[in-house]
Every structure is written in C-alpha cells, then in structure tokens.
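In: let me see the structure of the following:
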Amino acid sequence: MKALIQRVKRASVEVEGEIVGSIDHGLLALVGVEKHDDAAAVEKLLHKLLHYRVFSDADGKMNQNLQQVNGGLLLVSQFTLAADTRKGLRPSFSSAAPPAQGGSAV
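Out: Okay, the predicted model is just below:
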C-alpha cells in the first residue's frame, strides 16, 4: 500500500458532477492498494496518516499532526501508485488490487 499525501486548505472529490467527499484544511491522500495488502496494512497506513508531523506549530516548525490541528483526511483510491515502471515504457499494474478491493480499502 502506498500513499501520496498533500497538505491542503480544502479538497473535494467530484463524480459525475456530484461532490462525494470534501474537507477543509487537512491531508489529501491518494492511496494505491495492492493485491497483497490486508487489514494490518490499512491500519498501519491510517496510523501514519494521522500522526505524520507535517503541520506548523506556533513557532512555524512542522511539528504537529493532523489530529493536533483538527484537520480533515480525504482518501482517494489511485491504482496508478501501484505501477511497476522498472522495465520498458509501458507500466505494469498487475500488482494493483482489483477495483472492488482497492476502493473498499480506502
């Protein structure tokens, strides 16, 4: 399981013109679920996302986590993070979880 995170002032996900998820300040995480990922991998990633110290404290140092700043967490399934690009010019997505598994883990 891989995640690409970004601090945001606000973020939303829109599907067919309808907003299906949104947050104000917090973290947007694009999550790539792979076939071998299990509940333990999900728990480990969630723990990290909630505890990464990527927000500024009163002194301007990145020393606070998502919970300390009362931020939101928006998870977006993104199978392309599971791409294997070691060979050739066409990435392989064979390690990516099928859509039903990847979407339900996020």
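In: make it CA atoms for all contacts and neighbour counts henceforth
Out: Noted.
In: burial count for residue 47?
Out: Using other CA atoms under 10 Å, residue 47 has 11 neighbouring residues.
In: go on, residue 29?
Out: Using other CA under 10 Å as the criterion, residue 29 is surrounded by 20 other residues.
In: to compare with the earlier structure, here is another sequence to fold:
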Amino acid sequence: MSNPLVHAFFVGRAAAEIVSEKLENALTDALSELGKFDAEAREQLRQFTEQVTERAEREMEVSTVGRSTTEIVPQSSQPADLQATIDDMRAEIALLRAELQRYRSNSL
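Out: Presented below is the predicted three-dimensional model:
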C-alpha cells in the first residue's frame, strides 16, 4: 500500500471490528453470567423453600405426636394390614425417642 491514507483507513476499520467483536464477546459473557446467576439463585430459593416446608411439616408432626392420639376408629376404616400398623407405631416411637433425646440434650 503506497497511500498512507488508505492504509490508515484499513487499520482503523480493523481496529473498529476487533473492538466491536471484543465488546460483543464481553456483553455475551456478562449476559451468560447473569443468566447463570439467576438460575442458581432460583435453584437456591427452590431448595430453601423445600427445606422450610419439610422442616415445618416435621415440626407439625412432632407437635401433633405429643397430643393424645387415642381415638376410637370404626372397624371398617381400620387398616387391614397389621404389619403396616405396627411399622407406623414403631416409627412414631422412634420419633418420640428422638424428640425426647433432643429435649434432654437441650435442657442440660
């Protein structure tokens, strides 16, 4: 290239294209990170609400287990499977033991 003006034009054009590409890549990366952050925040919020719900249900079960559960149930609505009833009672006993242990350890 013999003309310095033409050479300066092409150098300026190349510089503008490169700057444009770099800006485009930076913007794309920033939007990608923002999308990833949003997805992670939503997932953490979902997990948090799930944990809160589980804990609330567990606490509700614990508080209802402490109440008297001896109620008369008609024979027709009683479960037919005796083993399932025994398993449920064992689970309630284990839950009560765990709560009693937690109460004892907190009161010391």
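In: what does the TM-score come to for these two?
Out: The TM-score (TM-score structural alignment, normalised by the length of structure 1) is 0.23; 34 aligned residues with a CA RMSD of 3.7 Å.
In: nearest the geometric middle of structure 2, what residue?
Out: Among the residues of structure 2, the one closest to the centroid is residue 47, at 1.4 Å (CA atoms, centre = their mean).
In: ranges for the helices of structure 2?
Out: For structure 2, the helices defined by DSSP state H occupy 4-65, 82-107.
In: and the shortest one, what does it pack against?
Out: Secondary structure elements in contact with helix 82-107 of structure 2, counted by 3 or more CA pairs under 8 Å, 6 or more residues apart in numbering; DSSP states H and E, are helix 4-65.
In: now do the helix it packs on: which elements does it pack against?
Out: Helix 4-65 of structure 2 is packed against helix 82-107, with contacts defined by 3+ CA pairs under 8 Å, 6+ apart.
In: how far is the helix it packs on from where the chain is centred?
Out: 28 Å (CA atoms, centre = their mean, to the nearest Å).
In: cool, and stretch 24-32 of structure 2?
Out: Relative to its chain's centre, stretch 24-32 of structure 2 lies at 27 Å (CA atoms, centre = their mean).
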